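Trainee: For reference, the sequence and a predicted model appear below.
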Amino acid sequence: MDFLKSAVASAISKGPPFPYTFGDRVDVDTSIWNLFNGTKREDGSNCSIFSFDVTANKSRLPMARNAVKKLRTLRHPGVIKVLDTVETETYIYIATERLVPLRWHITRKSMSAETLKWGLCGVAQTIKFINDDASSVHGALRVGSIYTSESGEWRIGGFEVLSSMKDDEAIIYNYGSLVPDSGRYTPPELAKSGWDAIKKNPLAAVDAYNFGTLILEVFNGDFMGPDQAGQTKNIPPSMHSSYRRLVNSNPKARVSVGNFLEQGRRSGGFFNTPLIKLTDGVDNLGMKSEEEREEFLNDLDQLSDDFPEDYFKMKILPELLKSVEFGGGGPKVFGVVMKISKKLTDEEFEAKVTPAVVRLFSSPDRAIRVCLLDNLPLMIDRLPQKVVNDKIFPQMVTGFTDVAPVVREQTVKAVLTIIGKLSDRTVNGELLKYLAKTSNDEQPGIRTNTTICLGKISKNLSTSTRSKVLIAAFTRSLRDPFIHARNAALMALAVTSDAFSEDDIANRILPSLCPSLIDKEKLIRDQTNKTMDVYLQRIRKFASTMADTVLPPLNAVESSTATPRMGTPQPSEAASWTGWAISSFTNKVSTAVGEITAERNAASNLARPSSAPLTTESRKPPGTASASALHRQAVISPPATSARTSTSSNANDYFHDADTGPVEIDIDDGWGNMEEDSFFDAPADASKAKAMGGANPFEDNGEPDFAGWLAAQAGKKAGGKPLPKGLAKAANGSGSIRPVSARSASTGDGVAAAGVKKAAATTAPKSKPAAAKKIDTAPKETGEDDGWGDGW
């Protein structure tokens, strides 16, 4: 083999330029030619090269030259296409389109009966042209002289003895018997009387006989000799009668190949098949009328999956795509394109179909757009990501706002197909903006499908926008009047539970689900219970990992003197939450003394000067506790600076705001004025907290120094100048100055408390009660708000 290649290369170097490169040798039937695969040096395209060695076959040189001449002059679609020829004293080369011997397919039985009929029909058309139009005789028609092109079409070669019957010195008379294996295929009259007998019989008689033997060979694999002619094994029954007339021993009784073709094309004939009709009509598909195109497409629908793949790739597919784009073929033709495309490799699909698909997405035809979206799942794996993201999606988004509901709906559904081919920037930017619009669509089905779509693409959303977008979309769908939209939201929430934090679940999702528990539709109520179970299990699991309390433990010394707190259950009281709550009240009755006045309550929010010293005066024995005192004692525990309380932080008395310090709870106003919408969305109002007295209104987490404030007011009234900070006049009227305990001033214990109370009633101007701090339950701002909440 290597020697042969080197010899060929050496011969080429000594002869005229031949711009083709020899490749592997191809096995063929016995022939005067050697066949090689080749490539064109200019562009690397495939070709085949027939090589004839003049030195080794001088006796057959006229046959080789006749083949070159006839191939160059006889032009027909069924004849091998010649690219170039070179002839020297030592060799003859013929460069042709890339070919595969038909014998390969026949030996492997790789063609269906319908494909064999299609191929025989093409050969019959070519032989009819040679006999009738060119007035010539092929003389060597057999499987060995037929090849298949890259498009799968059958091509006729073997023109070594092809002769015009108008030529008295035709080569067939002298060289017909020198064709390899001519003994098996020679018609009986020529085997008996010689090749000159052609002149005495009809011109088409020789090729008609050889066409009959070709039919037998194609369906059975081999033709062994004249004795086998006329057998009908494996030949389609519809051909039997006409086939026998082809191989009739009497040349004058034989039917010509042209007549055989005509019989086959009759209505119900053996050549009247969808595949053959498709071949005849595909060339001028764009010029057909609506009725003719419909008939053509019906023939396509009848095709089975065993059609000749190469022919459809190379011939049918380009014509169909042109018909869709420019000939008004419409969605039905594109459906056939997709059927054929299944047989394409990824490279073939990208080269032949992808450019047309990109152009079709820009078409204003809504029917084409819907057809493209319907067939998108069939081709999405073949489309490169860059093509989808940069070319198809920008054209596709117009469907989100189309006036036709069917286009909007199909566009939303198509998101699930293309989501894997879109960049993160496209998904979290442009796509979500369009889905926000379709979630408010006037068509309930489109709103429902948008909710389903968001649930299925949740994993493709970025973590910074996922929970914000999904919560906004799903909770709004829970209020949709369309039952299936609400149900879709519930199911979407159930399958996307991992996308939300425990804070979002407890503060936003579960409260939104609660109204659906009493929905008018049982379907919604049942689904709500299932969805809530998912989130409650999640919350319970998370809560089980939390600490029992965030309060620091009390040490042994302080715990012996500290007053029990209402908000801290004791171990012995854990059996019932009502039990420990009641016992906390009863334990505190003996410690609640004095009276609670409205003025003291109103002024208790004022800040004590940070420099005011704490009193060391002992308290008087506790008096009788009123109901209001009990309530005050229950809501506000002793300050951390009191001599009788511990120094631990009063977590049960105040909510601690990160910016403003402790804020006293006003339960009635905080919950009574809370509206449904502002409950979750109201921003934190830091300005109200600042009005309470600065960043740290109560030093050491204590209560306001009400007594100090009253003393300062009395000093201003008496002398026009405030007393020094931390000092107050004695309540007994002695005129001496001594420190006042914040504890005694706030509870009313002892003489000092009485004096403070009297001073407040007689000298202090009535101050307007400060507004109580409301609970701010809005989620803390993270600084990453990109407006998705408002958009949804």
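Mentor: It's in.
Trainee: can we go C-alpha only for contacts and neighbour counts from here?
Mentor: Noted.
Trainee: ok, residue 191 to residue 225 distance?
Mentor: To residue 225, residue 191 is 12 Å away according to Cα to Cα, to the nearest Å.
Trainee: any residues in contact with both of the two?
Mentor: residue 183 (Cα atoms under 8 Å, 6 or more residues apart in numbering).
Trainee: which residues in this protein form strands?
Mentor: For the chain, applying DSSP state E gives strands covering 20-26, 34-40, 46-53, 82-87, 91-96, 99-101, 136-137, 146-149, 154-156, 163-164, 654-657, 661-664, 728-729, 737-738.
Trainee: So residue 744 sits against residue 754, correct?
Mentor: No: counting by Cα atoms under 8 Å, residue 744 sits too far from residue 754 to count as a contact (9.6 Å).
Trainee: Give the residue from those two that has the larger number of neighbours.
Mentor: residue 744 (25 against 17; other Cα atoms under 10 Å).
Trainee: And for that one, nearest residue in space, chain neighbours not counted?
Mentor: Nearest in space to residue 744, with sequence neighbours left out and distances taken as Cα to Cα, 6 or more residues apart in numbering, is residue 753 at 5.8 Å.
Trainee: put this beside the first:
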Amino acid sequence: MEYLRTLGSAAVSTLVQKSGLNLPFYLGSKVASVDGLYTLYDGTKRDDGSLVSIFEYELSDSVKKNAKPLAQNSLRKLRTTRHPDILKFMDAVESDNVIYIMTERVRPLQPELSKWASKSVQEKEDWLLWGLHRISVPLTFLNDACHSTHGKLTTSSIFISPSGEWKLGGLELTSNPREENSVLYTMGGLFSGSSSWASPEVKQSGWPILKEFDPAVADAYALGLLLHAVFNPSHPPPATAQPPHTPPSPASRGSIPQLVFPCYKKLLNPSPKSRITAKDFLSIGMAETGFFVSNRLVKVCLGLDNLTLSSEADKNLLLRTLKETASSFPPEFASYRILPSLLSALEFGGASAAAILPLVLQFGGNISPEEYSNVILTPLIKLYSSPDRGTRMALLEHLPEYVDKLDKKMVSEKIFPNLQTGFSDTVAVIREATIKSVILLAPKLSDRLLNNDLLRLLAKLQMDPEPLIRTNTCILIGRLGPSLGYNTKRKVLVPAFSRALKDTFVHARVAGLMAFMATIECFEIEEMAVKVIPNMSFTLVDKEKLVRDQAFKAIDLFLQKIESHVKSMVCGFQLPPVMSLNLLQFQA
């Protein structure tokens, strides 16, 4: 196996397949060796390329062979125990000498603890309490619903998901006392380092004694030790871990929060019958003034999980909290925990799009360019087909924030077919917002859509009952003018602007004149003299001074352009000599 690890993942897969194994993944780089029992690798799922983690239990020599029941127990428990906070099982490959378990992509907790050591006291405390909350929930599930003992709750049994959430793993010793051949009671003492997390009753009477107690008691003691390990990593184990198991003193609190310390002491009670359980710890922390319920990250997670069922007041409070504290969240938590929940609420109506969309774009700023399209743009583009006007309005209002990420194919094939319904919407504000969005989307439209479909829609809007919409439509056509095709310019611009000059709304007439001026480079000289100036000239005597002033400026601009061109013209006609003389005499 050591030889295989020196090869690339594809070579490993080929060789293993020749030996009778068919791997559903490509083995990547090594992450860590854990407890001398397994090696953790990054991996890639073969069928869809998604990122996974691979736990390799290598059992080739006689010493490791003895640990095979532990590896098999881990596989069995992961496969049958499903909980959002327990490591998600995906697939497995098993042979006589090796067991591979494929799970969701995770990384070990221990290196993350080191990274957080440099954070502020409050940031670190918030993160650790959030993590302990995430571990207490599945531990309670194992103890109560599964009537099982985890048996190995240490920092090496906890992993971090891409969203930064703590996931419970390390199920090698997880056992139900009702099952035959449960490994905890027969092999618990054989596990390397098991004495470091063993409870006082186990140290006194051995692992089989746990069958006589509630499945939660051993895990509760280990939870107390875990609490000490994450808050006081540089301190020696608490005195209660060794005989005579004296209770923790106030001086030993270290960095453990004041509110948590009473629970910590009760978790480490040497008497299993007097010890609080993980369920008790969770209940105390989630009480009205508990240390979990007041935790910022815990509150956000609970709010996101219940977003669709929450009252409008609670939704608004959560969204306001997210907006005001966005920069304070861990980046991975913001990108892979908050953002997916917001996108889900946006897609399935958990809250108003006007409130959620700005947050989606705000938190989406941390997403890498490679992921932005799938994570942010795909759900946003899908929303353009929504019949809800609030959603469509929010998409258009915030278009400047994501339009640069859109490509021509997205705009032409997926957005524009749904966008064009907004041109004929019965609500004027939607029509106006749709018009304003076109100037941003136009550079990404295909030539056919720009020169045909769009202009037909704009021609109808020039007769809209709302004067501001007619005005903005004229301005839009003027801004689009330079990007139109040669023949389209010839056919469209003069009629469109001339129509605006006859509008009853004064600002529409001014817009028509300014549009002529803005597109002066789109007209040939002959066209200026024959079509443009004649179609503008009647505005010189418009009843509104604002229009007349703009008309003189416009015509003067075009005359200067024509005059400049005429000066460069070479006369191609010569008068006969006699006629030339007569003309000279006449001039004299």
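Mentor: Everything's here; your move. Here the structure is a predicted model, which means the values were calculated and not measured.
Trainee: Need the counterpart of the residue nearest to residue 744 of the first structure in the second structure.
Mentor: Taking TM-score structural alignment, residue 753 of the first structure has no aligned residue in the second structure.
Trainee: give the contact list for the nearest residue to residue 184 of the first structure once chain neighbours are set aside.
Mentor: Leaving aside its chain neighbours, residue 184 of the first structure sits nearest to residue 225 (4.7 Å; criterion: Cα to Cα, 6+ apart). Applying Cα under 8 Å, 6+ apart, we find residue 225 of the first structure in contact with 183, 184, 185.
Trainee: Mind checking which of the residues you listed are in helices?
Mentor: 183, 184, 185 (DSSP state H).
Trainee: From these, list just the buried residues.
Mentor: Among these, those buried by neighbour count (16 or more other Cα atoms under 10 Å) are residue 185.
Trainee: okay if I get the ones in helices among the contacts of residue 225 of the first structure as TSV plus distance to residue 39 of the first structure?
Mentor: Converted to TSV, those look like this (distance: Cα to Cα, whole Å):
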residue	distance to residue 39 of the first structure
183	36
184	35
185	34
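Trainee: and which of the ones in helices among the contacts of residue 225 of the first structure is nearest to residue 96 of the first structure?
Mentor: Closest to residue 96 of the first structure out of these is residue 185 (26.3 Å), distances taken as Cα to Cα.
Trainee: if I look at that closest one, how far off is residue 743 of the first structure?
Mentor: Distance of residue 185 of the first structure to residue 743 of the first structure, given as Cα to Cα: 128 Å.
Trainee: cool, and residue 503 of the first structure?
Mentor: 38 Å.
Trainee: Residue 366 of the first structure maps to what in the second structure?
Mentor: That one, residue 366 of the first structure, aligns with residue 389 by TM-score structural alignment.
Trainee: Please list all residues in contact with its match.
Mentor: Taking Cα under 8 Å, 6+ apart as the test, what residue 389 of the second structure contacts is residue 430.
Trainee: Was I right to think residue 122 of the first structure contacts residue 154?
Mentor: Yes: using Cα under 8 Å, residue 122 of the first structure is in contact with residue 154, at 6.8 Å.
Trainee: How are the helices of the stretch 151-300 of the first structure distributed by residue range?
Mentor: 171-175, 182-185, 188-193, 205-220, 240-246, 257-265, 274-281, 290-301 (DSSP state H, counting those that start in this stretch).
Trainee: Need the residues that contact the longest one.
Mentor: Same thing as helix 205-220 of the first structure. 106, 113, 116, 120, 124, 127, 137-143, 185-187, 198, 222-223, 229, 231-235, 243-244, 246-248, 251-252, 254-257.
Trainee: average offset between that helix and the second structure?
Mentor: Taken over the aligned residues, the distance from helix 205-220 of the first structure to the second structure averages 4.3 Å (mean Cα distance after the TM-score superposition for the first structure).
Trainee: follow-up on the earlier one: the match of residue 366 of the first structure and residue 303 of the second structure: what is the separation?
Mentor: Residue 389 of the second structure is 26 Å from residue 303 of the second structure, by Cα to Cα.
Trainee: Residue 195 of the second structure now?
Mentor: Residue 195 of the second structure is 40 Å from residue 303 of the second structure, by Cα to Cα.
Trainee: One more: residue 172 of the second structure?
Mentor: 33 Å.
Trainee: do the same with residue 365 of the second structure
Mentor: Taken as Cα to Cα, the span from residue 365 of the second structure to residue 303 of the second structure is 22 Å.
Trainee: The two - which one has more neighbours?
Mentor: Neighbours were counted for residue 365 of the second structure and for residue 303 using other Cα under 10 Å; residue 303 has more, 19 against 15.
Trainee: The more buried one and residue 319 touch, don't they?
Mentor: No: contact between residue 303 of the second structure and residue 319 fails when scored by Cα under 8 Å: they sit 9.3 Å apart.
Trainee: What is the burial count for residue 319 of the second structure?
Mentor: By other Cα under 10 Å, 20 other residues sit near residue 319 of the second structure.
Trainee: same check, this time on residue 6 of the first structure
Mentor: 11.
Trainee: tell me the contacts of the closest residue to residue 95 of the first structure other than its chain neighbours?
Mentor: Nearest non-adjacent residue to residue 95 of the first structure, counting by Cα to Cα, 6+ apart: residue 49, 4.5 Å away. Residue 49 of the first structure sits next to 22, 35, 36, 37, 38, 93, 94, 95, 96 when contact means Cα under 8 Å, 6+ apart.
Trainee: Aligned to the third one, what sits in the second structure?
Mentor: Taking TM-score structural alignment as the alignment basis, one finds that residue 36 of the first structure is matched in the second structure by residue 41.
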